[in-house]
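1. pasted the sequence and its predicted model underneath.
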Amino acid sequence: MLGSLAALAQPVVPAITPDPSRGAPLYVQHCAVCHGDAGAGDGPAALGLEPPPGDLRDAARLDRLSLHDLFAVIGQGRDGSDMPAFADQLDERQRWDLASYIAGFSAVPGVAASKPFALADLAGKTPAEVAASGGDVAAFRAQRAHPPLQQRGPGELIEHTRSTLQQSLQAYRAGEHEQAFDLSVGAYLEGFELVESALDNLDPQQRKITERALMAYRQGLQDGATVAQAEQALAVAAAELDKSAALLADGAMGDSLSFFSSLLILLREGLEAILVLAAILAFLRNTGQQAAARSVHIGWGLALLAGVATWAVAAYLIDISGAQRELLEGATALFASVVLLWVGVWMHDRRHAAAWQDYIKSSLVGGGGRFGFAVLAFFSVYRELFEVILFYETLWLQAGPAGHGMVLAGAGAALVLLIGLAWVILRGSRKLPLAAFFSANAVLLCVLSVVFAGHGVAALQEAGVLGTRPVTFFEFDWLGIHADAWSLSAQALALAGIATLYGRSWLGERRRAAAAKMAASSE
């Protein structure tokens, strides 16, 4: 696998700290067949290969290669040998993880250093260079095999977006259009998207302009733009990224900004979920079915556990990409939109039902009805919980140790406001007649259905599943309104569904009223 490498450009620093535990299964899958399980070059496929696979345990050879050299040869292959290039099979993060795992074959585990080496040094320097400068080479070998975790603040995230966009353009110039598009998606989701919340609190308009520029570049790649057009679109996006980076460059935030940033993250992302939960719980209480509320509480409780578990799995066990994250959010939002629409119209249909209590007892709160409410509660809460945790991770870094208390205070204040809103809905609904309550609840759920439809399509666009078609229209993110033809079309479709179902309900009422009138007159 290893050999002389051509001179490389400036060392590339990984955007995410390499994780050898993620590299281990990649080694087994792609490398062990030739290099052997222990890296000795004695794998079952090594017989007859010329030159033979290298011994990855040979410290003298590995000391002449940087982590970036290993990363590069994994992606490009080795000239004059049977080793293939893995750039089309492994993404950038996987290649860094694999390089770190391979570096561990020549390292002595558990060697401590007085202080951690910088990630740039671990990636760009060789052990031989560290030894020549009088550094602790044993500690350097150990650390590049298990790099200390370095969390990314806003500056690192925007730099990741910049560098990945440049890779995307290089791939597009080389005719690798699909890879270029995938890189453009990752550039946004693994970088800029995670600082959007912080940027929103500084300059919402700049956040929107930057996001549109990134989406325009991506859409140009998808539409088959010329290289010159792609370069121009990227130049515009890069200029907007520079402006956004300048706004975030101060690093630590003031106490008030830390507080309000934290408050708005949870308030904005939790508002829709709390409205759904409050509407369902008020409905169950006002119809005398408090026992069924347990299913709702189980639903949102499981959603909290699932959201935290998803984040933990993504952070420590497997790689959940930004595209997968947005795909999950988009799918759950659209599912919730359909369910909310159905429940809202269903409530509207029964606001005047004479045998309402009998209907509830016979069918609503049976196993199927309770399960349906639990599912709706689960998806309403789980939909964005994973992303909320990522937003708070970024805010935590940007606020710095001095601002952590204000971040927690902001989250606590948002939680109090959300609980207070739920209490107001539950208490206020008691004073409404049953018919008026059902009508108000139905309208609320149908409005949320339209909001979820807009958010769902926007998430799928961010994941790269759907394209973007910007139009001249106002934006209101809290209502899921985006100046995009596809997102607006989804909301228009939801509105059409509401109008159709409400129209059917109205005609049904007219027919029932006419039948009742005829029956009364015949008596």
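-> Structure's in. What do you need? It should be emphasised that the depicted structure is a prediction, and the values quoted were computed from it without experimental measurement.

2. from here on, contacts and neighbour counts on C-alpha atoms
-> OK.

3. ranges for the helices of the stretch 1-150 of the chain?
-> Here the stretch 1-150 of the chain has its helices, by DSSP state H, counting those that start in this stretch, at 20-30, 32-35, 59-62, 67-76, 92-103, 119-124, 127-132, 137-145.

4. likewise the stretch 301-450 of the chain?
-> Going by DSSP H, counting those that start in this stretch, the stretch 301-450 of the chain shows helices at 322-349, 356-359, 367-399, 404-430, 434-462.

5. second one coming, line it up with the first:
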Amino acid sequence: MLFRPARIIYTAIVLMILPTPPAYADEASDSDAQSILHMLDYVSVDYGGSVLYGKVLNEREYGEQLEFAEHAAALMKKLPEHPNQAGLILDAEKIAKNVKERSPADYVTGLAQKLRKDLIETYQVPVSPRRFPELLPALALYQQLCVPCHGPSGHGDGPRSKDLNPKPADFFNDVRMSQRSVYGLYNSISLGVSRTAMTGFSHLSDEDRWGLAFLVSNFRIPLEQIERGRKLWESRSYRGPTPDLIALTTLTGNEISSRYGEETKLVYRYLRSEPKALLTVPHATLIAASEQLDLAMKRYREGDQASAHQLAIEAYLDGFQPMEISLDAIDKPLRRNIEIEMMNIRQLIGSNAPADTVAKKIDLAKTLLRQADENLRHGNLSVAKIFLSAISILFKESLGGILVLASLMAFVVRIGQRRDRFYIYAGWGSASLLGGLTWIIATWMTELSGVIREITSGVTALIAASMLVYIGLWLYNRTHWQTWQSFNNELSDTQLRKRVLWVLALLSFCVVYRAAFEAALFYEALWVQTSTSTNAVIWSGMLTSGVLLLLMGIILFRFGLLLSGKTLFTSTSILLAMLAIIFSGQGISALQKAGIVDVSKIDFVSIPMLGVSPSSQALLTQLMVIGLLLVGYVISILRRKH
């Protein structure tokens, strides 16, 4: 009977996954703060159109502005207690008082914008999307939901507009739109606008609402201005400020012009039409990581432990991990320290540690992220470092796979079953194609989150580990000379032979797909972080690494053919067992990064290439695989004696 370890490994993994109990947040404060910001935005934009030199120009519009200002002041008192709350209430009442007294529009607008900024900073209100918006799906939504009122081009001249009072917003009104932020538009889409036909679209996903907000914010911008902004952004001569997502969503066109000038405004317009272009700045995702940590701290203080833990995971996977390659080449100890601190944050949140303890760790991580930001901003990757990085990515990710493939090929050829190489070819060939397809989808069609990346990596590693244990013990069980003599007779069993070959195909697929998947995403990150002039260097590094791996595979394959049957079976069995131990540790580590498996840190060395990490779950899994292999070897030896 063939030995079957896979179920035992899977059972062990399931037992080690310790679910975190769900937590539920009281989101009243977020809702109230968002409503206040929404009303302040309208006061800052529309108050000037209702009052001039102390006289009311439009009674209905002025009444709305007064109502917004007074309601914002009332809601401010309902927010959670905070040392700055009293000052915010006074400022809100001051705005309501000035609106009531018909003060100059510029003065009221300035007060409203300042209060909006202070409110965001005090209560850490989320004012940017968690992921870069997709504008193509947003355009389809606009055609479906917005055209009847706002018209196909956004002039406010849709089929229903003639029956509406007030008229729908004209997104080509440059004076008004220059006073609006993307976040203000997002609030209007989410909450609607009172006393108008504009209802809230809260049923849409957060991503869809942000996409619509980015889309309509740029309707009036000519394509030539967006193209000028693109050239400025990509130019080495651009010396303007580097925006992050918060700046991109909260600053109005007028604020950008007055603070930074017209060139920077063109850059902002381009980035709002192509938000993912922010990723072309090496340190952009580090900024996003800091923002995610701030939001995680806010959720944790509110009692939403599950959301805080997820945000901390996303801060690491989507914010910091893409920068690891470049940072490794500039300051490897700093990269390691950030990785450790961000893991500590996830562990503290998962263990329900005191909020102040978590806050201190987050402050430390943000300090390290700022340091990394500075290093990436001022440090340059030399051609030599880019070349070595390109070599190491493919070599590290594919070394285990090439060892497995060479060993399996030598085994199949050595036993005289050359025709069965097709199964191994089919396994690694389909894995290579699927890995390339995954890269294409992740790069050009949709954004593949860090959580999905790590889950995919972890699951394929654990499946490969199971197959390695299976094949390793199966081979070791046939190293005795008597079983070797009867081996060809055993393979004459067609059903058994096919089962073994399908296992070899699945194993080939898993080890190659995991390598192709990981390498493609790391190369994508390296391309983003370097200029186009170094593309040839990256390709040269990839080619060099591929040649080295191919040579290693050929040498191992040829060497395997020279060995006796017993020696080949024994050495291949031991090699596959070692790789099973490595893959099992790497698989658990990947699932820990994705938040699927808990992290219990222990004082131990970290050797990622060998799957060794300082966590009890990863080490316990490797020890269980070692124990399983030892049991299998002992059983095999006892069978030979009897």
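-> Received the coordinates, thanks. Values in this document were obtained by computation on a predicted structure and should not be read as measured data.

6. need the TM-score between these chains.
-> The TM-score (TM-score structural alignment, normalised by the length of the first structure) is 0.83; 503 aligned residues with a CA RMSD of 3.8 Å.

7. redo the helices of the stretch 1-150 of the first structure as JSON lines? Include distance to S321 of the first structure.
-> Listed next are the helices of the stretch 1-150 of the first structure as JSON lines, based on distance: least, CA to CA, whole Å:
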{"stretch": "helix 20-30", "distance to S321 of the first structure": "14"}
{"stretch": "helix 32-35", "distance to S321 of the first structure": "26"}
{"stretch": "helix 59-62", "distance to S321 of the first structure": "31"}
{"stretch": "helix 67-76", "distance to S321 of the first structure": "20"}
{"stretch": "helix 92-103", "distance to S321 of the first structure": "10"}
{"stretch": "helix 119-124", "distance to S321 of the first structure": "22"}
{"stretch": "helix 127-132", "distance to S321 of the first structure": "32"}
{"stretch": "helix 137-145", "distance to S321 of the first structure": "23"}
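
8. L214 of the first structure: which of those helices is closest?
-> Taking CA to CA, helix 92-103 is the member of the helices of the stretch 1-150 of the first structure nearest to L214 of the first structure, at 20.2 Å.

9. please state the offset of the closest one from the chain centre?
-> 23 Å (CA atoms, centre = their mean, to the nearest Å).

10. next one: stretch 429-446 of the first structure
-> Per CA atoms, centre = their mean, the centroid offset for stretch 429-446 of the first structure relative to its chain is 34 Å.

11. ok, stretch 604-623 of the second structure next?
-> On CA atoms, centre = their mean, the centre of stretch 604-623 of the second structure falls 24 Å from that of its chain.

12. so where in the second structure does the host helix or strand of L281 of the first structure end up aligned?
-> If you go by DSSP states H and E, L281 of the first structure is part of helix 255-286. Mapped onto the second structure using TM-score structural alignment, helix 255-286 of the first structure covers residues 383-414.

13. superposed on the first structure, what's the mean shift for that stretch?
-> Stretch 383-414 of the second structure differs from its equivalent in the first structure by a mean of 1.1 Å after superposition (mean CA distance after the TM-score superposition for the first structure).

14. what about K517 of the first structure, neighbour count?
-> 11 (other CA atoms under 10 Å).

15. quick one on the thing from earlier: tell me the most buried of the helices of the stretch 301-450 of the first structure?
-> Mean neighbour count, computed with mean count of other CA atoms under 10 Å, is highest for helix 434-462 among these, reaching a mean of 24.

16. what helices or strands is it leaning on?
-> helix 255-286, helix 322-349, helix 485-522 (3 or more CA pairs under 8 Å, 6 or more residues apart in numbering; DSSP states H and E).

17. cutoff 7 Å now
-> helix 322-349, helix 485-522 (3 or more CA pairs under 7 Å, 6 or more residues apart in numbering; DSSP states H and E).

18. next, the angle helix 322-349 makes with it.
-> Orientation check (axes from the mean of the first three to the mean of the last three CA atoms, to 10 degrees): helix 434-462 of the first structure against helix 322-349 gives 160 degrees.

19. in the second structure, what residues pair with helix 434-462 of the first structure?
-> Against the second structure, helix 434-462 of the first structure falls on residues 565-593 (TM-score structural alignment).

20. give me the mean distance between that stretch and the first structure.
-> Mean deviation for stretch 565-593 of the second structure: 0.5 Å (mean CA distance after the TM-score superposition for the first structure).

21. distance between stretch 257-277 of the second structure and the chain's centre?
-> 24 Å.

22. pull out the buried positions in that stretch.
-> 257, 263-275, 277 (16 or more other CA atoms under 10 Å).

23. now do that stretch: distance from first to last residue.
-> 21 Å (CA to CA, to the nearest Å).

24. again, but for stretch 192-208 of the first structure
-> 11 Å.

25. quick one: buried residues of it?
-> Here stretch 192-208 of the first structure shows 192-199, 201-202, 206-207 as buried, counting by 16+ other CA under 10 Å.

26. which of these fall in helices?
-> 196-199, 201-202, 206-207 (DSSP state H).

27. Throw the buried residues of stretch 192-208 of the first structure into JSON lines and include distance to H68 of the first structure, thanks.
-> Shown next, in JSON lines, are those (distance: CA to CA, whole Å):
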{"residue": "F192", "distance to H68 of the first structure": "24"}
{"residue": "E193", "distance to H68 of the first structure": "27"}
{"residue": "L194", "distance to H68 of the first structure": "26"}
{"residue": "V195", "distance to H68 of the first structure": "27"}
{"residue": "E196", "distance to H68 of the first structure": "30"}
{"residue": "S197", "distance to H68 of the first structure": "33"}
{"residue": "A198", "distance to H68 of the first structure": "32"}
{"residue": "L199", "distance to H68 of the first structure": "32"}
{"residue": "N201", "distance to H68 of the first structure": "37"}
{"residue": "L202", "distance to H68 of the first structure": "36"}
{"residue": "Q206", "distance to H68 of the first structure": "35"}
{"residue": "R207", "distance to H68 of the first structure": "33"}
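
28. kind regards, and thank you for your time.
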